[in-house]
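Colleague: predicted model, plus sequence, below.
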Amino acid sequence: MVEINVPAWRKSSRCGTSTCVEVAKVDDQYMIRDSKNPEAAALSFTKAEWDAFVEGVTAGEFRF
């Protein structure tokens, strides 16, 4: 029998609509998906990639 890890999708508590991104961690991968289209393929990132992203967000590197 193969054990399957089902993603536990989470979104920000600040998300007041269905137009948010959701994040899940499965094994050593971080996954991101669009909450409006959960059936679509999720993006997958390594821990190093995820850590670099979080560091960039914390440093204010992403502006809208």
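Modeller: That came through, no problem.
Colleague: contacts and neighbour counts: CA atoms only from here.
Modeller: OK.
Colleague: pretty sure Ser18 is touching Asn37, no?
Modeller: No - in this structure Ser18 lies outside contact range of Asn37 using Cα atoms under 8 Å: 9.6 Å.
Colleague: before we go on, here's another structure to hold up against the first:
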Amino acid sequence: MRPLDLTVATWRASSYSNQDGGQCVEVSDDFDAFIPVRDSKNPHGPALAFPAGDWSSFVSAVKGGTLGA
């Protein structure tokens, strides 16, 4: 598998992040198969890349309040 070129990624803060306190999770929607996620306090640090379907399931569980239920 080829590594993702995150230098071309457009990042956005998660709507569930605490944007006022600077503790943001940022995601990029620029890739079809994977969703990269990073810590906004360390934009040049590591990022995690989740398969798009898994990320979608995670976000749905958070929104639905069923995460960990």
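Modeller: Alright, I've got the coordinates. In this text the structure is predicted, and so the values were computed from the model without any measurement.
Colleague: hmm, back to that, shared neighbours of Ser18 and Asn37 of the first structure, anything?
Modeller: Residues touching both Ser18 of the first structure and Asn37 (Cα atoms under 8 Å, 6 or more residues apart in numbering): there are none.
Colleague: where do the strands sit along the second structure?
Modeller: Listed from the start of the chain, the second structure has strands (DSSP state E) covering 11-13, 25-28, 34-39, 47-51.
Colleague: where exactly do the helices run in the first structure?
Modeller: Along the first structure, the segments classed as helices by DSSP state H run 47-58.
Colleague: Ala61 of the second structure corresponds to which position in the first structure?
Modeller: Aligned by TM-score structural alignment, Ala61 of the second structure pairs with Gly56 of the first structure.
Colleague: neighbours of its match, just the number please.
Modeller: Gly56 of the first structure: 12 surrounding residues under other Cα atoms under 10 Å.
Colleague: residues contacting it?
Modeller: Gly56 of the first structure makes contact with Phe62 under the criterion Cα under 8 Å, 6+ apart.
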